[in-house]
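> Give me coordinates for this.
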Amino acid sequence: MITFINRFDVTGSPAEFEQAFDRTSAFFAAQPGFLRHRLLHHVEESGRYVNVADWEDEQSFRRALEQPEFAAHRTALRALSSSEPGLYTPLLERVSP
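As a prediction, the model looks like this:
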């Protein structure tokens, strides 16, 4: 499994960003290898969001980014925000019993 984490600083309308992200989320959810994602909203900073997405493997994630349809999603999100993306591998997870 691979985890993609992307922090967004929204420079446009938060409502428009959330709508654009929802469309992007639906696109990714339909891609092979997609497992799940969560969009988190900062409690104190209204323009800050974090996307945490799990994929079966890095190749699945990269193939999704190469889909021609993704370009429109990337453009829409970049028009409303700046971001800091990165890929991570799970190291430690603990859950409540």
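> going forward, measure contacts and count neighbours with C-alpha atoms only.
OK.
> need the strands for this protein, in chain order.
Taking DSSP state E as the criterion, the chain carries its strands at 2-10, 34-41, 48-55, 81-88.
> Following up with a second sequence; could you model it the same way so I can compare the two?
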Amino acid sequence: MIIFINRFTVTGPTEEFERTFDETSVFFSAQPGFIRHRLMRHTGDPNAYANVAEWEDEESFRRALQQPGFAAHRAELQALSTSDPNLYTPLYERVA
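Take a look at the predicted model:
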């Protein structure tokens, strides 16, 4: 499994960002290898968001980024925000 974490700073209307992100979420959820994701909003800064997505492997994630439909989603999100995307490998997990 690979974890994709992308921190966003929204520079446009937050409602429009959330709508656009939801459309991007629909796109990604249809891609092979996608497991799940969460979009979270910072409790102290209403313009700060984080997306945490789980993928079966890095290859699946990278293939999804190369799909023709993704370029439009990327452009819409970039028009509304800046982001800091990174991939992580899980090391530990504990569940109560």
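> tm score of chain vs chain?
Once superposed, the chains reach a TM-score of 0.99 (TM-score structural alignment, normalised by the length of the second structure), with 96 aligned residues with a CA RMSD of 0.3 Å.
> Next, the contact list for His42 of the second structure, please.
Contact partners of His42 of the second structure, counting by CA atoms under 8 Å, 6 or more residues apart in numbering, are 48-50.
> most neighbours, which of those?
Tyr49 (21 neighbours; other CA atoms under 10 Å).
> my read: it touches Phe21, true?
No - in this structure, Tyr49 of the second structure is not within contact of Phe21 by CA atoms under 8 Å, at 10.7 Å.
> quick one: the longest helix along the second structure to the first structure mean distance?
Assignment by DSSP state H gives helix 14-29 as the longest helix of the second structure. Taken over the aligned residues, the distance from helix 14-29 of the second structure to the first structure averages 0.2 Å (mean CA distance after the TM-score superposition for the first structure).
> What residues sit buried inside that helix?
14, 17-18, 20-21, 24-25, 28 (16 or more other CA atoms under 10 Å).
> elements contacting that helix?
strand 34-41, helix 70-80 (3 or more CA pairs under 8 Å, 6 or more residues apart in numbering; DSSP states H and E).
> Show me what the last one is packed up against.
With contacts defined as 3+ CA pairs under 8 Å, 6+ apart, the packing partners of helix 70-80 of the second structure are helix 14-29.
> The helix it packs on to strand 48-55, inter-axis angle?
Helix 14-29 of the second structure and strand 48-55 are oriented at 10 degrees to each other (axes from the mean of the first three to the mean of the last three CA atoms, to 10 degrees).
> can you give me the angle helix 14-29 of the second structure makes with strand 81-88?
Going by the same axes, to 10 degrees, helix 14-29 of the second structure makes 30 degrees with strand 81-88.
> Need the contact partners of helix 14-29 of the second structure.
With CA under 8 Å, 6+ apart as the criterion, helix 14-29 of the second structure contacts 10, 34-36, 47, 64, 69-70, 73, 76-77, 80-81.
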